[in-house]
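Asks: Attaching a predicted model along with its sequence, questions to come.
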Amino acid sequence: MYTHSKQIITSGLPVQQAKKAIVMLHGRGGTAADIISLQKVLKLEDMAIYAPQATDNSWYPYSFMAPVAQNQPALDSALALVGEVVAEIEAAGIPTDQIYFAGFSQGACLTLEYTARNARRYGGIIAFTGGLIGQELAIGNYKGDFKLTPVFVSTGNPDPHVPVSRVQESITMLEDMNAVVNQAIYPGRPHTISGEEIQLVNNTILKKS
């Protein structure tokens, strides 16, 4: 079993110049560079971009719906790494409510898990095909108040990795914690990020305030 070393790729504006930052989490088998390449299509021009790299290109070894113990210590290590990145952004002077998150697939699951365990008012949360982690949801882990943070969660129906039922369950949990969730379920869509999702996120969460 593995833990993650701190390897972070940055892009976008230098954090000292930026008023906002985004933490981007790649999917299983992906890389930090892959997820950062979304800056070509997402409206991230005014942000400092941080993308941590998972050891062996995977945040945890098994399905996100496996018993949590099977995904340890990798899962706790991944959550701690995201926490370190957030602390680094805050230390650079960007307040929590200007910190955004975006992840795809395994990275989307990690994004939702981290933010639900540390619910505060964030700038926005984007989970391209993801849900909260565990064989069943460990409600006791989810603490805090999102204070109307906008959240986008999507999946295909059916999706080979992320069942619609878990997405719905996750959304209910997030809404109970005062997140404002926009969900998109795409019939027959392969396990990918569609142009429609990009457009939706650009027009809602990343819309210039």
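Replies: Happy to help now that I have it.
Asks: From here on, just use CA atoms for contacts and neighbour counts.
Replies: OK.
Asks: what about the helices in this protein?
Replies: 32-36, 74-91, 106-117, 164-176, 195-203 (DSSP state H).
Asks: let's bring in a second one:
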Amino acid sequence: MYTHEQTIITHGQPLEKTGKALILIHGRGATAESILSLSAHLYASDFSLFAPQATNQSWYPYSFMAPASQNQPALDSALELIHKTVTSIKEQGIESRDIFLLGFSQGACLTAEYATRNAQRFGGLLIFTGGLIGQQLDTSNYKGSFDGTPVLITTGDPDPHVPVSRVDETVKIMEEKGAEVTKKIYQGRSHTILQEEIDLAKKILINK
């Protein structure tokens, strides 16, 4: 088991110029640089970009549907790195409603888990093929209120890693905590991001 080095890649203009941040969280086997390349398709040039890097290119060793204890201490270390990223942005005078989080696959699961454990009015959450983490979801972990945060959450049906049932559970919990959720399930879609998903994400980013 492992913990994560505190590595965060930044890109674009500084926060004092943009006033808003987009945190991008990569999937298993990928890198911060690879997820940053997605920003070119998102009209994100007026955001300051932050991409944490997972040690060993994986945020936690097993499936997100495994018992959470099996993914420790890597999972807690990953959540702490995301928290460090958010905190450092806030310390530069940026409010949570000007902070957006985006993740794909394992990164989408981490995005959902971090945001729901620390619910507040984020600018938006873009959860490309992911859901809350654990074999059974422990709702006592989830604190705060999303206060109308727009959320996009997607998966394929079937998807090899993220079942529709877990997306549905995630939507229910996030809505109960005050999120405005758009859920999209794509029949027969491979484990990827479609143009339609990009277009829906742009709407959330542009409306800021």
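Replies: Looks like it arrived, so ask away. Computed from a predicted structure; not experimentally measured.
Asks: on that earlier part again, taking the helices of structure 1 together, which one is wrapped up most tightly?
Replies: Comparing those by mean neighbour count (mean count of other Cα atoms under 10 Å), helix 106-117 ranks first with a mean of 25.
Asks: Comparing that one with structure 2, how large is the average distance?
Replies: Compared with structure 2 after fitting, helix 106-117 of structure 1 has a mean deviation of 0.2 Å; criterion: mean Cα distance after the TM-score superposition for structure 1.
Asks: where's that helix relative to the chain centroid, distance-wise?
Replies: 5 Å (Cα atoms, centre = their mean, to the nearest Å).
Asks: what angle do that helix and helix 74-91 make?
Replies: 70 degrees (axes from the mean of the first three to the mean of the last three Cα atoms, to 10 degrees).
Asks: sorry, back to before: now render the helices of structure 1 as TSV, adding distance to residue 3 of structure 1.
Replies: Shown next, in TSV, are those (distance: least, Cα to Cα, whole Å):
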stretch	distance to residue 3 of structure 1
helix 32-36	17
helix 74-91	5
helix 106-117	15
helix 164-176	26
helix 195-203	31
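Asks: What ranges does structure 1 have for its strands?
Replies: Along structure 1, counting by DSSP state E, strands occupy 8-12, 20-25, 47-52, 99-104, 124-128, 150-157, 180-187.
Asks: In structure 2, what range does the last one match?
Replies: Right, the one you point to is strand 180-187 of structure 1. Following TM-score structural alignment, the aligned partner range for strand 180-187 of structure 1 in structure 2 is 180-187.
Asks: roughly how far apart are residue 39 of structure 2 and residue 21 of structure 2?
Replies: Look at residue 39 of structure 2 and residue 21 of structure 2: by Cα to Cα, to the nearest Å, they are 12 Å apart.
Asks: if you count what's nearby, which of these two comes out ahead?
Replies: Legend: neighbour count by other Cα atoms under 10 Å for residue 39 of structure 2 and residue 21, higher for residue 21 (27 against 18).
Asks: of the helices of structure 1, which approaches residue 156 of structure 1 most closely?
Replies: Closest to residue 156 of structure 1 of the helices of structure 1 is helix 164-176 (Cα to Cα; 7.6 Å).
Asks: compared with structure 2, how much does the closest one deviate?
Replies: Mean for helix 164-176 of structure 1 is 0.3 Å (mean Cα distance after the TM-score superposition for structure 1).
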